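**Q** After the sequence you'll find the predicted model.
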Amino acid sequence: MTTQNLLVELFVEELPPKALKKLGESFAHVLADSLKAQGLASASSVVTPYASPRRLAVHVSAVAAQAADKAVSQKLMPVAVGLDAAGSATPALLKKLQALGADASAVAGLKRAPDGKAEALFFESTVQGATLAEGLQKALNDSISKLPIPKVMSYQLESGCELPGWSSVSFVRPAHGLVALHGAEVVPVQALGLQAGSSTQGHRFEAAVSPVVLKDADSYAVQLEQQGAVISSFAERRAEIARQLAAAAAQVGGGCKPIDDDALLDEVTALVERPNVLICEFEPQFLEVPQECLILTMKANQKYFPLLDAAGKLTNKFLVVSNIQPDDASFVIGGNERVVRPRLADAKFFFDQDRKKTLASRVESLGKVVYHNKLGTQGERVERVRAIAKAIATQLGDTALVQQADLAAQLAKTDLVTDMVGEFPELQGIMGGYYALNDGLGEVVAQAIEDHYKPRFAGDSLPRSQVGLVVALADKLETLVGMFGIGNLPTGDKDPFALRRHALGVIRMLTEADLPLELPQLLTAAQPAFGAKITDASAALLDFFYDRLAGSLREQGYSSQEVDAVLALRPARLGDVAKRLAAVRAFAALPESAALAAANKRIGNILKKSDGDVDAHVSLVLLQEPAEKGLYEAMQTVSPQSLAQWQAGDYTASLQTLAALRPQVDAFFEDVMVNAEQLDLRLNRLGLLKSLHIAMNRVADLSRLA
């Protein structure tokens, strides 16, 4: 079967830049997968996606003009239904064959085969393979219908240009051209009211030829670049922009480098077809404004790349990715410098105005900002965070820590009512830190205000000081306890208050900072701050925390057995979890671990089946069998040593010490009848097992390793 390469392009108006990468990948792979499913392309066919601001395209290698014929075996009905006692076809079978385009002559050729308990009749035929025109039409329809379009728009086709049945279209953007080339031949397919051809459009202003008439499928990218002034590949265009950004930064010198932002690079790649990086600058006086403000306004509003010096400090130079390459770029540079100036001036104005009022003077304004209709205003929320922060700081430190944490908690949300944060909500916390320094509150309080949202995402840093940790914990706990207390829980993918992220943030602070705080006590301490506004949902919230912790630990590479063994005990101090996991992993590597884990599970089952609570008490007088005496004597040496190691926090040594009990445990279960008929003997043996069970499960539930 001969094959040729296939090129399909949909030429449209400017696509939404933040969605372009996904649109391009989806268009290419859904279309190619459909061709493969129909037998027109093979698993080894190479799929190359193309995506620019005005086109979605795909190149698929080794595509056949017609798929190979396929043998199809179709189940008809049970033999008992299709054939009578004489072996002749029943009316039901003849009707079924007629529906398949066959007649009574096909009966003799029907195949019999087992189908469950009965025997069935199967009709075997050969289905002609789909032609490329048929298969590509289906693939194109599938690809368009499955595009992850963020928002659909409807538009009217130009009068006289639409195909029969098409007058209006719903699509991500108006489509103006369709190319479908199999080798050099046009494949007669249609989409969105357009008939496929062999010509497309290049750059709006810089194309050398218009339209660009494609010679064949393989010349698409080369012709578009040479004749149309368009780099059609998203990946190649992105790499070219990155190369030019690095070269321009090197030209500026001084160790400068463009800000590292993959999302911005993707977005700019989706905005230009022929990238041209230019160096621009703004007045140095604007550098008096916090660099976060300037960087944000340049990135978010203008899609510029700020330049940082070798120390990571913002310079007054920035890079623009232009879509044109004029002989004299001074007008483009001057235009961009002129556009960014008012943006920076606004930022400077907001910064200057905000500093005229202290953060303390803004506390009252928080009482006018609604936080939640069931939980009151931001002012009420601040008081709750202060109460929780005081409780945490009292456990962790002295009067100084309590006072600093209280002040930081009181002022942490005040930047929400500043002009700068009103314009740029992404700067909340950051601006509060700057304004706290301006108010002379000191670096510790300023850092705590800035850091109290941390960690904001996976991999984010923790607050830098103990004051920051206290306020960040209090802020997240207030949100979690409050939302759970009013029944506002996350469901499925919906988590509008980011409760999962807040829980992971609390977990990270308690574990990574190894704070001597117990999770259940923290939740209990947070309850009084809410008064009668909430109901106590501590049990559900604890489950939520341990579920998040379990998922996080598995992502870090711990096995489900290890995680289940440690978290089965619900350790109150999360800072111990890593040490417990390390101890369990070391114990599992011992040759005695499997037998002891199995024994531990057996002991647990025995204790569950016993009547009432078993007292961990052993009477020496009632020890009769040599095996139970041997286990008791070994425990008198091993258990105290293991307990001392556990109390010292050496969990690995504690478990390894218990491994010495394996011979005595094995002998006990081999030689001793636990459920003896004599009640006092039975209770004594259960007490011995209870003592052993307690000793073995201080670090983790070892039965989970069985």
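**A** Here it is on my side, so go on. Residues are numbered from 1 along each chain as shown.
**Q** Going by C-alpha atoms from here, please, whenever you check contacts or count neighbours.
**A** OK.
**Q** Which residue ranges of the stretch 1-150 of the chain form helices?
**A** 20-37, 79-82, 91-99, 132-145 (DSSP state H, counting those that start in this stretch).
**Q** among the ones you listed, which is nearest L359?
**A** Across these, L359 has its closest neighbour in helix 20-37 (42.4 Å, C-alpha to C-alpha).
**Q** So what angle separates the directions of the closest one and helix 132-145?
**A** 150 degrees (axes from the mean of the first three to the mean of the last three C-alpha atoms, to 10 degrees).
**Q** Structure two is appended below for comparative analysis:
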Amino acid sequence: MSSNNLLVELFVEELPPKVLKKLGDSFAGTILEVLKAQALTGESSTATAYASPRRLAVHITAVSSQAEDKAVSQKLMPVTVGLDANGNATPALVKKLNALGADESAFSKLKRENDGKADILFYDALVKGASLSEGLQKAVEEALSKLPIPKVMTYQLGDGWESVNFVRPAHGLVALHGNTVVPLSVLGLQSSNHTQGHRFEASVSPVVIKDADSYEAQMQNEGAVIPSFDARRAEIVRQLTAAAQKQNLKPIEDDALLDEVTALVERPNVLLGQFETEFLEVPQECLILTMKANQKYFPLLDANDKLTNKFLIVSNISPADPFKVVDGNERVVRPRLADAKFFFDQDRKKTLASRLSGLEKVVYHNKLGTQAERSKRVSDLAKAIASKIGDANLATKAEQAAQLSKVDLLTDMVGEFPELQGIMGRYYAQHEKLDNDIAFAIEDHYKPRFAGDELPRSIVGIAVAIADKLETLVGLFSIGEKPTGDKDPFALRRQALGIIRMLIECKLNISFETIIDLALQQFKVEDKAGVLAAITEFCFDRLSVNLREQGASAQEVDAVLALNPSLLSEIPKRLEAVRAFSSLDEAPALAAANKRVGNILKKIEGNVEAKINDALLQEPAEKALASTLAKIKPEADALFESGDYTNSLKALAALKAPVDDFFDNVMVNADDPALKANRQGLLATLHQAMNRVADLSKLAA
């Protein structure tokens, strides 16, 4: 059985650019996986994926032409079912053997084994290994069926009668094992060793692939195609950097754009274009977006990240004189930029405030009213939050910024480019000479838009952003629109994390319950307590996941969140304190004792007052514990009140010995009711002292 490297290429019409990389990786990965499952590849076999606009391919090392035969033991049935009273095969056994391709002569080869319940019949056979043609046929068919394609198209084959379904019409199939063609048939195509290169620049047509290992070199030299997605991307980056450096500029960084352009060209050729400087009067975000989204150009920035009137084109052809290519692209981009300038000029003829009435015609949600009603709720909430975290001036600015925050949705520019919402509001506010805090708050109130995104840059923006996200969260919860499972159509998880991040990272001195209550006042909610509880649980679940993703252990997070701390801004300090406490030698014993105390107190009917009557202390162990508590608790409480949570918890280490001695030598449930109540009061005092920073019982193993 010979072993050689394998090449498979499917030649198609232009594939969807935004998923090309995924298609290539899926195609290569599935073929390798299926071949490996059939023992046609070894453990050391590796797959190299290729993906260009018109091809998906894979090169796999060390592929066998025939898999080795494999001995298998087939479980058949219980002996009582397979054999009759005379030890002869029953019809059921004969039928089973026939299904496995064996006749009655195999009866003598059957084995009996006991599986612990009954004697079972087993049939040992030598299964012939798969041939490469069989195995590869299966692998390619499975690879095509598993491609991550949202939609397929139906097209007719050359005979005009048959139709097949695939993402794009396929026109060629290459399958080479070394230099030998492997016979395959998929999508109405028969495998061969020839393919097509670049539409216009290939030096030969077709390109005849000599063997599996010469594919990449031949495609580049004869086909004028860089088949590797990663190699093509790296070549684009190299050319972009070189072209920009000649102008002492830098191309804009955008991985998504780079991936998309890589999926649009087979052999990239970067060219320099430019436009009239008068367009630079338009906000650069508008120009950058129209060049990227509509034309797939790379705008060039100066050393201060300011847009210049030059841009880079990634062409798929390399003419000797690129003038016509550059000129054509410049003529195409000019109307796009002119439209942006027109929108910008027209939008500035009306003030943001004059557009407010237009929000009354925009439905926000059929159960929550219009955007005008929503803006009123957000502005009232922003004012209330700002009043809690700042002064009257902050409240006034937050209210005005919130009122104007959604108005740019009615502008022509945002109508054309929805991605610019907020950004254009800021530009128009600055044009009207509004306070910069208000202008930037209009832009920033959408932040953070995703995990890791920056927060609003001012406290005004923070107040408006919290209000905006709170209004969404509380409003939708109040009408029963909660996320379920993986479904979160209104991105409420993202809204919750945004609120949490701002409260924590900005160290805001306002309780979580307070801001939820302020938001609930904006809605007519019958069961306010129920909605408050549901939102609190939802947000703390998101917070718990987020803290664990940041590196905190599940025990640490549970210990801190078990107390439902009202100020989320204190959570990092509490976690740090719990982590420091956990490193103490006394921590495990104290955590276990705390859990024991909690369990004892839970079993007591009614509330136990944390109070100790020294006159009722009898046993030396309970006196020692009460004495240590009298000394340690004021110290720990003082440190807690000052915000020194770490040392507050560390002070509790002195309790280990007296707590251990207490549980070893004192009966809490004494016969004397007064003695029993006093000991319960002692434990309640201990429990109170130990659980101010976190619920230490959560640290118990």
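**A** That came through, no problem. Computed from a predicted model, the values in this text were never measured in an experiment.
**Q** if we can go back for a sec, got the helices of the stretch 1-150 of structure 1 as TSV, with distance to Q227 of structure 1 and mean neighbour count columns?
**A** Shown next, in TSV, are the helices of the stretch 1-150 of structure 1 (distance: least, C-alpha to C-alpha, whole Å; neighbours: other C-alpha atoms under 10 Å):
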stretch	distance to Q227 of structure 1	mean neighbour count
helix 20-37	22	22
helix 79-82	66	17
helix 91-99	55	15
helix 132-145	27	20
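**Q** Among these, which comes closest to Q66 of structure 1?
**A** The minimum distance between Q66 of structure 1 and the helices of the stretch 1-150 of structure 1 falls on helix 132-145, with 5.5 Å, by C-alpha to C-alpha.
**Q** I'd like to know how far the aligned partner of E134 of structure 1 in structure 2 sits from E104 of structure 2.
**A** Matched to structure 2 by TM-score structural alignment, E134 of structure 1 sits across from E134. According to C-alpha to C-alpha, to the nearest Å, E134 of structure 2 and E104 of structure 2 sit 29 Å apart.
**Q** One more: K524 of structure 2?
**A** Noted for K524 of structure 2: a distance of 80 Å to E104 of structure 2, by C-alpha to C-alpha.
**Q** hang on, the earlier thing: which of the helices of the stretch 1-150 of structure 1 sits closest to Q645 of structure 1?
**A** helix 20-37 (54.9 Å).
**Q** for that closest one, packing partners?
**A** strand 47-52, strand 55-64, helix 132-145 (3 or more C-alpha pairs under 8 Å, 6 or more residues apart in numbering; DSSP states H and E).
**Q** The second one vs structure 2, average distance?
**A** Looking back up the chat, that one is strand 55-64 of structure 1. Following the fit onto structure 2, the mean deviation recorded for strand 55-64 of structure 1 is 0.5 Å by mean C-alpha distance after the TM-score superposition for structure 1.
**Q** which helices and strands does that strand pack with?
**A** By 3+ C-alpha pairs under 8 Å, 6+ apart, strand 55-64 of structure 1 packs against strand 3-12, helix 20-37, strand 47-52.
**Q** Same check on the first one?
**A** Judged by 3+ C-alpha pairs under 8 Å, 6+ apart, strand 47-52 of structure 1 is in contact with helix 20-37, strand 55-64, helix 234-252.
**Q** Which of the ones you listed sits closest to A221 of structure 1?
**A** Here strand 55-64 is closest among these (C-alpha to C-alpha), at 9.6 Å.
**Q** what angle separates that closest one from helix 234-252?
**A** Angle, strand 55-64 of structure 1 to helix 234-252, by the same axes, to 10 degrees: 130 degrees.
**Q** Distance of Q245 of structure 2 relative to H431 of structure 2?
**A** Where H431 of structure 2 is concerned, Q245 of structure 2 sits at a distance of 34 Å (C-alpha to C-alpha).
**Q** go on, P16 of structure 2?
**A** 41 Å.
**Q** ok so, going back, now distance to Q656 of structure 1 too, for the helices of the stretch 1-150 of structure 1, in a markdown table please.
**A** Listed next are those as a markdown table, based on distance: least, C-alpha to C-alpha, whole Å:
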| stretch | distance to Q656 of structure 1 |
| --- | --- |
| helix 20-37 | 52 |
| helix 79-82 | 68 |
| helix 91-99 | 73 |
| helix 132-145 | 59 |
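**Q** of all those, which lies closest to R573 of structure 1?
**A** Nearest to R573 of structure 1, of the helices of the stretch 1-150 of structure 1 and by C-alpha to C-alpha, is helix 20-37 at 43.0 Å.
**Q** follow-up on the earlier one: and of the helices and strands packed on helix 20-37 of structure 1, who's closest to R341 of structure 1?
**A** Of all the helices and strands packed on helix 20-37 of structure 1, it is strand 47-52 that lies closest to R341 of structure 1, at 29.7 Å by C-alpha to C-alpha.
**Q** hang on, the earlier thing: need the helices and strands packed on strand 55-64 of structure 1 in a markdown table (columns: distance to P306 of structure 1).
**A** Formatted as a markdown table, these follow (distance: least, C-alpha to C-alpha, whole Å):
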| stretch | distance to P306 of structure 1 |
| --- | --- |
| strand 3-12 | 31 |
| helix 20-37 | 23 |
| strand 47-52 | 24 |
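**Q** now for the ones you listed, which one comes closest to P78 of structure 1?
**A** When these are compared by C-alpha to C-alpha, helix 20-37 sits nearest P78 of structure 1, at 30.5 Å.
**Q** In structure 1, what sits opposite V237 of structure 2 in the alignment?
**A** Matched across to structure 1, V237 of structure 2 falls on A242, judged by TM-score structural alignment.
**Q** which ones are touching that match?
**A** Residues in contact with A242 of structure 1 (C-alpha atoms under 8 Å, 6 or more residues apart in numbering) are L265.
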